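*Asks:* following is a predicted model, sequence given first.
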Amino acid sequence: MVADTGKTLHADTLKPVNLPEPIAVDEDSAGGPRVVTLGRKLPVAVIDDVWRIDDEWWRARALSRMYYAVILVNGRRLTIFKDLVDGKWYHQTY
């Protein structure tokens, strides 16, 4: 059991987790990920899964993303997505 620290939590002390992080991705001719830069350029060996999320279309900033579960040539698995609104790529951790 965790000891009570006596501190009261406030909204300004909470920190969001698992926020998407910008990532550099070279695209293939179809717009899918070909090379991901993680300190160095690593080619995508396999695209394991692809899915699209379109949500909150009624808001001023709609959510439209194309997700890719990829395996890089070094064996690392990543979930990345392209924001279809701003055209940028992001890395998403879970």
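*Replies:* Perfect, I can see it now. Numbers count the residues shown, from 1 in each chain.

*Asks:* use CA for all of it now, contacts and neighbours both
*Replies:* OK.

*Asks:* and L42, how far from P33?
*Replies:* Distance, L42 to P33, by CA to CA, to the nearest Å: 11 Å.

*Asks:* list the contacts of Y67.
*Replies:* Contact analysis of Y67 by CA atoms under 8 Å, 6 or more residues apart in numbering lists 50-53, 79-82.

*Asks:* please compare the first structure with the one that follows:
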Amino acid sequence: MSHESVWYSRPRTYGKGSRQCRVCTHKAGLIRKYGLNICRQCFREKSADIGFVKVRLTPAYRHHRLGVAGCIMRSTAELRPSLGEIY
């Protein structure tokens, strides 16, 4: 058995080796939440196109749940009022 036939000879169906970014096929720093499967670099570039809005919180609430960072990402679907609230 030669060296070339040993590496990546088994199928990658689970674990970190089986997942990759859907934009750039990078395997590290993958954001899997909400089924995004995008690496963090591509998420920063494409977040506005996807519909995420960066929301800054007031200083009183900032340290409550988020620690020092003080900002979260919310989907625009959460920010839009429902049809019942409009009419």
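*Replies:* It's in. A quick note: this is a predicted structure, and the numbers were derived from the prediction, not measured.

*Asks:* quick TM-score on the pair, please.
*Replies:* TM-score for the superposed chains, counting by TM-score structural alignment, normalised by the length of the second structure: 0.29, backed by 46 aligned residues with a CA RMSD of 4.2 Å.

*Asks:* ok, L42 and P33 of the first structure, which is more surrounded?
*Replies:* Neighbour tally, L42 of the first structure and P33, criterion other CA atoms under 10 Å: the higher count belongs to P33, 22 against 18.

*Asks:* not counting its neighbours along the chain, what's nearest the more buried one?
*Replies:* Computed as CA to CA, 6 or more residues apart in numbering, the closest residue to P33 of the first structure that is not its neighbour in sequence is E27, at 4.6 Å.

*Asks:* same check on K54 of the second structure?
*Replies:* Leaving aside its sequence neighbours, K54 of the second structure sits nearest to M73 (CA to CA, 6+ apart; 4.9 Å).

*Asks:* tally of neighbours for that neighbour?
*Replies:* So M73 of the second structure, with other CA under 10 Å, has 12 neighbours.

*Asks:* pretty sure it belongs to a strand, no?
*Replies:* Yes: the assignment for M73 of the second structure (DSSP: H, G, I helix; E, B strand; the rest coil) places it in a strand.

*Asks:* return the residues in contact with it.
*Replies:* M73 of the second structure is in contact with 52-55, counting by CA under 8 Å, 6+ apart.
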